[in-house]
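> whatever this is, show me its structure:
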Amino acid sequence: MSEPVVPAAAPPVIPPLPPVAPPVLAEVVRSGFVEGRHRGSLVLLAADGTVDLALGDVTSPVFPRSSNKPMQAAGVLRAGLELSGERLALAAASHSGEPFHRELVAAMLREHGLTEADLQCPPDLPLDGEERETYLASGAVRSRIAMNCSGKHTAMLAASLHRGWPLKTYLDPSHPLQQLIHGVVEEASGERVTATATDGCGAPLLSLSLTGLARAYRTFVLSPPTTPERRVADAMRAHPEYVAGTHRHDTWLMRDLPGALSKMGAEAVQALALPDGRALAFKIEDGAPRALRPVLGRALGLMGVDGAVAERIGAVPVLGGGREVGEIRAVF
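Now for the predicted structure:
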């Protein structure tokens, strides 16, 4: 008589490991007490393009937001639009909405037979706090020209007009201009775009890893001078006040550190490349922009950048009663 067959025991169910939180990159210190922490991921590239330091997840896709703007401006040049100097810098800008920004956007629209009504970025107030107060006090209201992406949108419209491409659909991901930009992003970063979304200004938003983003900025500063990529980098570095604004750290950095290419993006993204090919990119996990400068300052220090420049960028005081009672400091 045969022995009864005993069913094999089912293998144990092993639950998946919880996701690993990125490391703390910055702390908020008030009166000696740590009241908040900002986590994030950061990558530093050496001059030869190899990874010098990686903290957190630097290989998964993120949305670089406005840190993609140099690549969008290069796409406009690839379309054949002739832009240079301040106009090209403004095409890659998240401008503060100061008078000189608004005046140049208006001039560019006129030069190409366009009007503010052609812009499809949303009406907004100036990004700079002081300028916003002055703007509102003058009785001005939200406008598309005051919106920080208006230079980029003007350049996209002008490029489409130059090529005879549709103006009404210039923000559609399938539009020929957006396809050109898609190609620039993938070529400069050396990786495929795996996610596409709509940015705050309405333009297509293409994902990259932080490593790919740093690599793209490295590509821009090392490309030959006549290429669209290098032309954008040179215009941004020559006219940083048009890329950002009078009170913005990207402007200070490109002024104080000759040859540096720097651009922040919403949700606390930052990318930068030095003229010798060293580069960085990082993202603060909770999207808090107040952590950008301390993290950037520390990263610059690790890259061997002049201490005075790194300290100026990284110094962010915490106020209490109108006076300094602490700081936001990097902790990596």
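> every contact and neighbour count from this point should use C-alpha atoms.
Fine.
> count the neighbours of the closest residue to residue 206 other than its chain neighbours for me.
Distances taken as C-alpha to C-alpha, 6 or more residues apart in numbering place residue 196 nearest to residue 206, at 4.8 Å, with adjacent residues excluded. For residue 196, the tally of surrounding residues (other C-alpha atoms under 10 Å) stands at 14.
> please generate a structure for the following sequence too, so the two can be compared:
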Amino acid sequence: MPESVPPSSGPVPRADGVPVSERLSGLVSLVEGPSGFVPLADGSSGLVSPAGGDPGFVPLAEVVRSGFVESVHFGSAVGLAPDGAAVVARGRVGAPVLPRSSAKPFQALGCLLSGADLHGPRLAIAAGSHTGEDFHVRLVAEMLGEAGLGFDALGCPVDWPEDEATRHGLIRNGLPASRERMNCSGKHAAMLTASVASGWAVDSYLDAAHPVQRRIQAVVEELSGEKTAHVAIDGCGAPLFGLSLTGLARAVQGLVRAEPGSAPRAVADAMREYPEYVGGTGHVNTSLMRALPGALAKGGAEGVLVVALATGHAAAVKVIDGSPRATTAIALAVLRAAGGDVAAAAEFTTVPVLGGGLPVGEIHVLEEK
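Okay, the predicted model is just below:
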């Protein structure tokens, strides 16, 4: 059993001993209100405070079992027309969210603009959350090897692959979890190769003030049209730049609407051409992009998803309880309401609820009344 960590009033260290406070220094200061949430421009908080009040989230989907509404997912969702107009807005779509892995396409773009040799599958895996299969790991090894680096340079945590068959195979063969199997290793490899290409330090590439992270922040702000609302540390250890849900939808729309041959368009094209590197076997983002040719889909932890169609329609979803199980259905409903054609993805519009292994209900989207 791991030893317990005694309480401390000092800075919280990362696994490599670097305090989180140092990694965030020199960028956006963290401002906390009484409830610990980031104040908005109007003085309110991004979420409901312990004292109560209207959080601004609306019911987006409900879980029905045998005709009984068992659970309801609340959150916010926004849909953009091809011209960028927000034609669907449910909940507080202007409030800050942490995009989590939905930000990976923008992080990949920042690495590309910083000199990383990213193209085709390399660019897709840099923008993806892969399932840790062998073909993913081989590509990460190739990217790092060409930069003179190994898996030990990765700053993401050790993890098991998300792909069940691969995970079971490793366990049967007595092989351990590893950094390269972690779903963010492609992004981290891109950040490292960008640092090598530009002559920047590699041991501090996860610091928020590192040049590659500053470039990524600039990309997020330019595509979203917003200043960073909050800086956090993502689950993989990389800096994460908060923005509104509308800004997130606008940013991904900017990738699919960019001029052919441009760097932003290269990211979108790579993800759509190689969806197996964005996710992997059985991954919902991969399956959705295959069902909707020309679509770009990228989910993130804690109930975040962004989807853009080739036509320029875009949707961003945040389910506030953090569950991802209804996000794809919600995003498709928002895209349809915004005028997008998602008929080819009908199989994703509801989620079956099982009882004894058989369907006894469904998770379905609640349409705005």
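> let me see the contact set for the residue nearest to residue 206 of the first structure.
Going by C-alpha atoms under 8 Å, 6 or more residues apart in numbering, residue 196 of the first structure touches 204-207.
> please enumerate the strands of the second structure.
Counting by DSSP state E, the second structure has strands at residues 58-65, 68-80, 86-90, 96-97, 231-233, 239-241, 243-244, 296-300, 304-308, 314-319, 351-355, 358-365.
> in the first structure, what stretch matches the fifth one?
Strand 231-233 of the second structure falls opposite residues 196-198 of the first structure when the two are matched by TM-score structural alignment.
> same question for the first one.
The alignment of strand 58-65 of the second structure onto the first structure (TM-score structural alignment) covers residues 23-30.
> got the contact list for the matching stretch?
Applying C-alpha under 8 Å, 6+ apart, the external contacts of stretch 23-30 of the first structure come out as 34-41, 55-56, 284, 291, 294-295, 318, 325-332.
> now the residues you listed: which count as buried?
Neighbour-count burial (16 or more other C-alpha atoms under 10 Å) is assigned, among those, to 37-41, 55-56, 284, 291, 294-295, 318, 326-330.
> my read: residue 188 of the second structure touches residue 154, true?
Yes: if you go by C-alpha atoms under 8 Å, residue 188 of the second structure and residue 154 touch, sitting 6.3 Å apart.
> out of these two, which sits in the busier spot?
Neighbour count, other C-alpha under 10 Å: between residue 188 of the second structure and residue 154, residue 188 has more, with 28 against 24.
> just give me the match in the first structure for the more buried one.
Aligned by TM-score structural alignment, residue 188 of the second structure pairs with residue 153 of the first structure.
> contact partners for its match?
91, 119-121.
> all helices of the stretch 1-150 of the first structure, in order?
With DSSP state H, counting those that start in this stretch, the ranges of helices along the stretch 1-150 of the first structure come out as 69-78, 85-91, 99-111, 129-137, 150-163.
> take those helices and lay them out in CSV including distance to residue 212 of the first structure.
What follows is the helices of the stretch 1-150 of the first structure, written out as CSV (distance: least, C-alpha to C-alpha, whole Å):
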stretch, distance to residue 212 of the first structure
helix 69-78, 12
helix 85-91, 22
helix 99-111, 30
helix 129-137, 32
helix 150-163, 22
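> of all these, which one is nearest residue 225 of the first structure?
With C-alpha to C-alpha as the criterion, residue 225 of the first structure lies closest to helix 69-78 of the helices of the stretch 1-150 of the first structure, at 12.8 Å.
> list of residues touching stretch 235-245 of the first structure?
The contact list for stretch 235-245 of the first structure, computed with C-alpha under 8 Å, 6+ apart, reads 84-86, 88-90, 92-98, 101, 128, 250-252, 254-255, 258-261.
> which residue numbers in the second structure does it align to?
Per TM-score structural alignment, the counterpart of stretch 235-245 of the first structure in the second structure is residues 270-280.
> can you get me the start-to-end distance on that stretch?
Stretch 270-280 of the second structure has an end-to-end distance of 14 Å (criterion: C-alpha to C-alpha, to the nearest Å).
> one more: stretch 203-221 of the second structure?
End-to-end distance for stretch 203-221 of the second structure, by C-alpha to C-alpha: 26 Å.
> residue range in the first structure corresponding to it, please.
So stretch 203-221 of the second structure is aligned with residues 168-186, judged by TM-score structural alignment.
> now do the buried residues in that stretch.
Going by neighbour count (16+ other C-alpha under 10 Å), the buried part of stretch 168-186 of the first structure is 170-171, 173, 176-178, 180-186.
> format the contacts of residue 196 of the first structure as JSON lines; extra columns: neighbour count and distance to residue 115 of the first structure.
JSON lines is the format used below for these (neighbours: other C-alpha atoms under 10 Å; distance: C-alpha to C-alpha, whole Å):
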{"residue": "204", "neighbour count": "21", "distance to residue 115 of the first structure": "22"}
{"residue": "205", "neighbour count": "23", "distance to residue 115 of the first structure": "24"}
{"residue": "206", "neighbour count": "24", "distance to residue 115 of the first structure": "27"}
{"residue": "207", "neighbour count": "24", "distance to residue 115 of the first structure": "31"}
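> tell me which residue is most central in the first structure.
residue 67 (1.9 Å; C-alpha atoms, centre = their mean).
> that one corresponds to which position in the second structure?
Matched to the second structure by TM-score structural alignment, residue 67 of the first structure sits across from residue 102.
> its match reaches residue 300, doesn't it?
Yes: if you go by C-alpha under 8 Å, residue 102 of the second structure and residue 300 touch, sitting 4.7 Å apart.
> for stretch 143-153 of the second structure, give me every contacting residue.
With C-alpha under 8 Å, 6+ apart, stretch 143-153 of the second structure has contacts from 122, 141, 179-180, 189-190, 192-193, 196-197, 202-203.
> could you do stretch 345-353 of the second structure as well?
For stretch 345-353 of the second structure, the external contacting residues (C-alpha under 8 Å, 6+ apart) are 63-65, 288, 291-292, 325-326, 328-330, 332-333, 359-365.
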